[in-house]
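[1] sequence? don't have it. structure:
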C-alpha cells in the first residue's frame, strides 16, 4: 500500500538539501517528491538561508526581500513502507519538523 511522508522545513535550503539527498543518494524518483508552501503565498521559508544571507567579501550584504511567508513542505510518495525510516532520517538530517506519515 502506498505511503506518503510529509515534513516541514524552516528554509528553502533545508528542503532542497533533503530533496537532493532523497533523489541522489536514496534513489527516490523525483516524480515522487513534491515541494509546496505551508499556505497560499510564495515562500522561501520562515528563516533566511543560502542566497538570502550575506556572504564573504566582496559579495553584497543580506537581501531584505526574501519571501519569508511560511515553512516549506516536502512530501514523498513511496510504494515500499520499509523505506519510511530512511526517508524520515533524511528529513531529520535537515531539521524537519512536523513529520507525518499517511
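    Looks like it came in fine. Being a predicted model, the structure only gives us computed values, none of them experimental.

[2] contacts, neighbours, all on C-alpha from now
    Fine.

[3] would you map the helices across the protein?
    Using DSSP state H, the helices of the chain run over 12-20, 84-93.

[4] most packed of those helices?
    helix 12-20 (a mean of 20; mean count of other C-alpha atoms under 10 Å).

[5] packing partners for that one?
    strand 72-78, helix 84-93 (3 or more C-alpha pairs under 8 Å, 6 or more residues apart in numbering; DSSP states H and E).

[6] contacts only, for the residue nearest to residue 71 when sequence neighbours are not counted.
    Once flanking residues are discounted, residue 71 sits nearest to residue 45: 4.5 Å by C-alpha to C-alpha, 6 or more residues apart in numbering. Contact analysis of residue 45 by C-alpha atoms under 8 Å, 6 or more residues apart in numbering lists 9, 10, 11, 12, 37, 67, 68, 69, 70, 71, 72.

[7] putting a second one here so we can go through both:
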C-alpha cells in the first residue's frame, strides 16, 4: 500500500528540520519527500526564521526581503504504514499543522 502524509509549516526552517530528521534519523529516502510553497509565489513561510532573521555582529545588515508569501508544505510518500508514526512524530516535533493522509 502506498500512501502520502502532508503537513504545513509556518517557516521553511521548520520544514527543512523535519525533513532532515526523517532522512537522518529514520532513513527515509530524500527522493520520497517534497517541499513546496503552499501558494504560487516563492515563500520562506509565513514567519522569518534562520537566515531570514536579524543577524548578530559582524554580520551584514539586517534583511527585510524574505518572501513571506504563505506556508510551506512537506509531502512524504510512504511505501507502507510502517514509517507513518515516525513521519507524524517528526512533523509534530517541528510544529507542523494540517497533517493529512492522502
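    Alright, I've got the coordinates. Small disclaimer: the values here were computed from a predicted structure and weren't measured.

[8] picking that back up, can you say which of the helices and strands packed on helix 12-20 of structure 1 is nearest to residue 33 of structure 1?
    strand 72-78 (4.6 Å; C-alpha to C-alpha).

[9] mean per-residue distance, that closest one versus structure 2.
    Its matched residues in structure 2 lie on average 0.3 Å from strand 72-78 of structure 1 after superposition (mean C-alpha distance after the TM-score superposition for structure 1).

[10] so where in structure 2 does that strand end up aligned?
    Alignment of strand 72-78 of structure 1 against structure 2: residues 72-78, by TM-score structural alignment.

[11] and residue 6 of structure 1, what does it touch?
    Here residue 6 of structure 1 is in contact with 73, 74, 75, 76, 98, 99, 100, 101 (C-alpha under 8 Å, 6+ apart).

[12] if we use 6 Å, what do you get?
    By C-alpha atoms under 6 Å, 6 or more residues apart in numbering, residue 6 of structure 1 lies in contact with 74, 75, 99, 100.

[13] check residue 71 of structure 1 too.
    9, 10, 38, 45, 46.

[14] can we see that at 7 Å?
    Each residue near residue 71 of structure 1 by C-alpha atoms under 7 Å, 6 or more residues apart in numbering is listed here: 8, 9, 10, 11, 37, 38, 45, 46.

[15] which residue in structure 2 lines up with the fifth one?
    Going back to what we said before, that points to residue 37 of structure 1. By TM-score structural alignment, residue 37 of structure 1 lines up with residue 37.

[16] spatially, which residue comes closest to residue 54 of structure 2, not counting chain neighbours?
    residue 62 (5.3 Å).
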